[in-house]
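Chemist: Here's my sequence, what's the structure:
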Amino acid sequence: MDVKIEETTIIHPSTPPFNDDHVLSLSHLDTDINLHVTFRYLRVYVNDPETQTREQPNPFHVVTSSLSSALVQYYHYTGSLIHRVEPDDRLELHCQAGNGVPVTRAVVACTLSEMNYLDDPDESFTEKLVPDPRGEDALTRPFILQVTRFKCGGWVLGAAIHHTLCDGLGATIFFNAMAELARGAGQVKLEPVWARSSLLGPRDPPRVDFPFHEFLSLDKNSLPYMEPSKPAVRECFKVKDEWLDRLKGFLREQSGSNYTTFEALGAFIWRARVMASKIPSKETVKFAYATNIRRTMKPQLPHGYWGNGCVPMYVQLLAQELVNQPLSKTADSIKNSKFNTTDEYVRSFIDFQELHYHEGITAGERVSGFTDWRHLGHATVDFGWGGPVTVFPLSRHLVGSIEPCFFLPYSSASEGKKDGFKVLVYLQEEAMADFKKEMEKLEHIIGLSRF
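Modeler: The predicted model follows:
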């Protein structure tokens, strides 16, 4: 399916937010080298069938108008990321009067229903719906949008955001501000808070009281997200509630403990990936995820703080340990890692970044990144069409991993009964067939003592 690009317009703040060019410091969470990537995703909006006979607002005009208004307070999205020379090559945000945000307008000659509302979309098609800045363009234009209108009047909002600016929760704060203005609000309700370096800066003197050296390596010659010779392929898997209940019940019988879906299914998928990838038994493998620290900090971060507010958490094992130990023991390791989410852990991570950033901090290879998008509030972003019926990520980089795994809700507009959720997995092509066989065992987990 062809996507026709009609124009790209630079959208400026409706009122100049400042007169003098200036530079803003970022937090040590923002400048984590694992966040030197652009995260990309799309939101799908449908028209209400009952309003089809009335003239519909143009989504491009709605988005660009609300964006222009929101940029008065969130002008930082118009800035450029530049490496400072001294003392450590960290990124800074350079804000210049007259800058704006590029927004592309595009059209597609088909309906969203024909594409099943992009519930499990064709990758070559979705890549045309979301901007994909590369190299220096990703730094000079760290925030780019695309509005693609479909034949049915529905539309897709594609976003490409450099992770140094914010995380997914921070971006959602901004999109909600845009949506409030689009629905007629006179001003943004939640006052945005910058204060990056003061709220999440290093202590003086820095102090590291957590053994990060056990999980992170120092190698100034290493590059973040070293790509393999063959790119990973993508597959979506359905996970039924019944299967999850059986899996959790089996693990409870095995260990006497209860587990969340993230702990139980995460453990299952992690082992399945390692087995399918045939990783040598003596190699170290890592389970990585980001945890929200906004309420963990003492004092808590302000509600309007929209910078990166997550820290990476790691569980690591030898490949042979992961494959051979009871699955409940792996789930226990994931569960127990959550207890590290404390103010001291975060402060120590920030101080570790302060002391070793110039040496190159890397999580290494064999990292399996996991994230759960089922309850992140994406569906609250309502520009007047209701919340998005589908939210879908296109990013391949996550907490040091080039083979991420996303837990995603089904599209609320797709046909059929919504049972469970879907799992989006990136994996090397030669490993995917064996991984599918492992995932099929979820349906028949009762009676399989090997788990």
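Chemist: use CA for all of it now, contacts and neighbours both
Modeler: OK.
Chemist: which helix of the protein spans the most residues?
Modeler: Using DSSP state H, we find that the single longest helix of the chain is helix 261-277.
Chemist: tell me what that helix is packed against?
Modeler: If you count contacts as 3 or more C-alpha pairs under 8 Å, 6 or more residues apart in numbering; DSSP states H and E, helix 261-277 packs onto helix 241-255, helix 319-324, helix 327-337, strand 367-372, helix 429-440.
Chemist: One more sequence to fold, the one below, so I can look at both together:
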Amino acid sequence: MAPPLTTVAVRRGKPVLVGPAKPTPREVKTLSDLDDQEGMRFYSAGIHLYRGDPAKAGQDPAKVIRAAIAEALVYYYPLAGRLREEAGRKLVVDCNGQGLMFVEADADVTVDDFGDVQGPPFPCFEQFVFDLAPGEDERVIDRPLLYLQVTRLACGGFVFGQWFSHCVTDAPGGMQFEKAIGEMARGAAAPSVAPVWAREFFSARSPPRPTHVHLEYEPSAGGPDRLMAVPRSEMVRERFFFGPKEIAALRKRAPPHLRASSSRFELITSCIWRSRTAALGYGPDEEVRVSFIVNARGRSSIPVPPGYYGNAYAFSVASSTAEKLTGSPIGYALELVKKAKANVTYEYLQSVADLMVLRGRPLFTVARTYIVSDISHAGFKDVDFGWGEAVYGGPAKGGEGPILGVANYYSRYKNDKGEEGTAVPVCLPLAAMERFRSEVQNLTKEPAFDPYEQHVANFNT
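Modeler: So this is what the prediction gives:
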């Protein structure tokens, strides 16, 4: 297969607004207090890549998808509206039917020209999503809630690129809408999953009464983070693969009572957090954190209504001093990660909503914090517009988050040996990357003896 694209010329047509195919209610809908916090006030970019289908010869995917969008918006009509900000920085959706922004495009490349793309960043992604002006992805008031681009390829395939307002929907909610478009494109009369607004489910109580400590919105101890001052030009990216062998090694390094109960996500997150802290050389008493997204969907203790497409997750935080984290076996980090993950209950989410109202909807803390989101089970590739499963489906960007080097996505990946595993793209200064690589290699190689038993023996002596 050819190496991935480094440059491509895309010819975009004239953008148009696509509204609902039928009249929809004219009303104002309030977002939840999880939706409208500062950290959600941006547009997130995603990409789906599809091969051509000989059975679809003569059908224009851009025309098919545009018509399906109009049909889907009849059910998801708030997405055709505009955001307004009211007292207390509260966001509401004016359901005015103005529509989302759509543009057709063409590119003289084929699906194979993209190479074996399995995770973000998507090659030349800027060309395959709507051309937003610099900074436009951070302005959400009185603008279309989605910007969609369908780019026809020379081979008959196409790219579906989108920007969606994170205030209104999270990744699972966005996939729900895109799957509804796909169903309409394939001839369905209505989406198989009826959309549910129900934003009051994650709204603050009256009066607001936070019941948890939310480190994710508190400044970390130790002053400014030196990483924030590193120029973008000095940062390097590298993808790390965690397959069966790496996971088995990490599990052996965990305390015996946690080995069976620890998930792949918990093991990888503990490894990355510990290794990254060591690589960046923080002072021994500086506070370091890992913050990860915990999805409320599918958790029996949080009965999220089926069809809910708003933000339904919380940031949970594990914290330690750098010296304690890097000087302890990986089981120490693992214990902290598991505890933080278990903390996310419906009461915890309500507490976050209460805090947002009392604190003016603050931004989550990023100083000396590694933020991670596991998208390996999000189902991005399952969106089918009639041309089958996507070759690639997922975030468009590299997952570096609002501050370079702070955040990343975990995604499914198959290495050159054909092994299935998890890919973690990491962004660090060059010198730190070299040490990080060494730390990860040491933690993921087969231990010669049980490291936990050896640690206990050393402690007793």
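Chemist: Mind checking the TM-score on these two?
Modeler: The TM-score (TM-score structural alignment, normalised by the length of the first structure) is 0.86; 432 aligned residues with a C-alpha RMSD of 3.0 Å.
Chemist: before we move on, back to that, read off where whatever helix or strand comes next after the longest helix of the first structure ends up in the second structure.
Modeler: Following helix 261-277 of the first structure in sequence order, the next helix or strand is strand 284-292 (DSSP states H and E). Aligned by TM-score structural alignment, strand 284-292 of the first structure corresponds to residues 287-295 of the second structure.
Chemist: how close does the residue nearest the centre of the first structure get to residue 89 of the first structure?
Modeler: Using C-alpha atoms, centre = their mean, the residue of the first structure that lies closest to the mean C-alpha position is residue 168, 5.4 Å off. Distance of residue 168 of the first structure to residue 89 of the first structure, given as C-alpha to C-alpha, to the nearest Å: 25 Å.
Chemist: what does stretch 198-212 of the second structure rub up against?
Modeler: 30-34, 304-305, 308, 310, 312, 347-358 (C-alpha atoms under 8 Å, 6 or more residues apart in numbering).
Chemist: buried stuff in that stretch?
Modeler: 198-199, 201-204, 208-210 (16 or more other C-alpha atoms under 10 Å).
Chemist: cool, stretch 121-132 of the first structure as well?
Modeler: So for stretch 121-132 of the first structure, counting by 16+ other C-alpha under 10 Å, buried means 126-132.
Chemist: Buried ones among the contacts of stretch 198-212 of the second structure?
Modeler: Here, 16+ other C-alpha under 10 Å leaves 30-34, 304, 308, 310, 312, 348-358 buried among the contacts of stretch 198-212 of the second structure.
Chemist: one step back: mean shift of the match of strand 284-292 of the first structure relative to the first structure?
Modeler: The superposed stretch 287-295 of the second structure is, by mean C-alpha distance after the TM-score superposition for the first structure, a mean 1.2 Å from where its aligned residues fall in the first structure.
Chemist: Just put the buried residues of stretch 121-132 of the first structure in a markdown table and tack on distance to residue 392 of the first structure.
Modeler: Below are these laid out as a markdown table (distance: C-alpha to C-alpha, whole Å):
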| residue | distance to residue 392 of the first structure |
| --- | --- |
| 126 | 9 |
| 127 | 11 |
| 128 | 14 |
| 129 | 11 |
| 130 | 11 |
| 131 | 14 |
| 132 | 15 |
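Chemist: Kindly present the residues you listed as a markdown table, with separate columns for distance to residue 73 of the first structure and secondary structure.
Modeler: Listed next are these as a markdown table, based on distance: C-alpha to C-alpha, whole Å; DSSP: H, G, I helix; E, B strand; the rest coil:
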| residue | distance to residue 73 of the first structure | secondary structure |
| --- | --- | --- |
| 126 | 31 | helix |
| 127 | 30 | coil |
| 128 | 30 | coil |
| 129 | 27 | coil |
| 130 | 25 | coil |
| 131 | 24 | coil |
| 132 | 26 | coil |
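Chemist: Many thanks, I have nothing further to ask.
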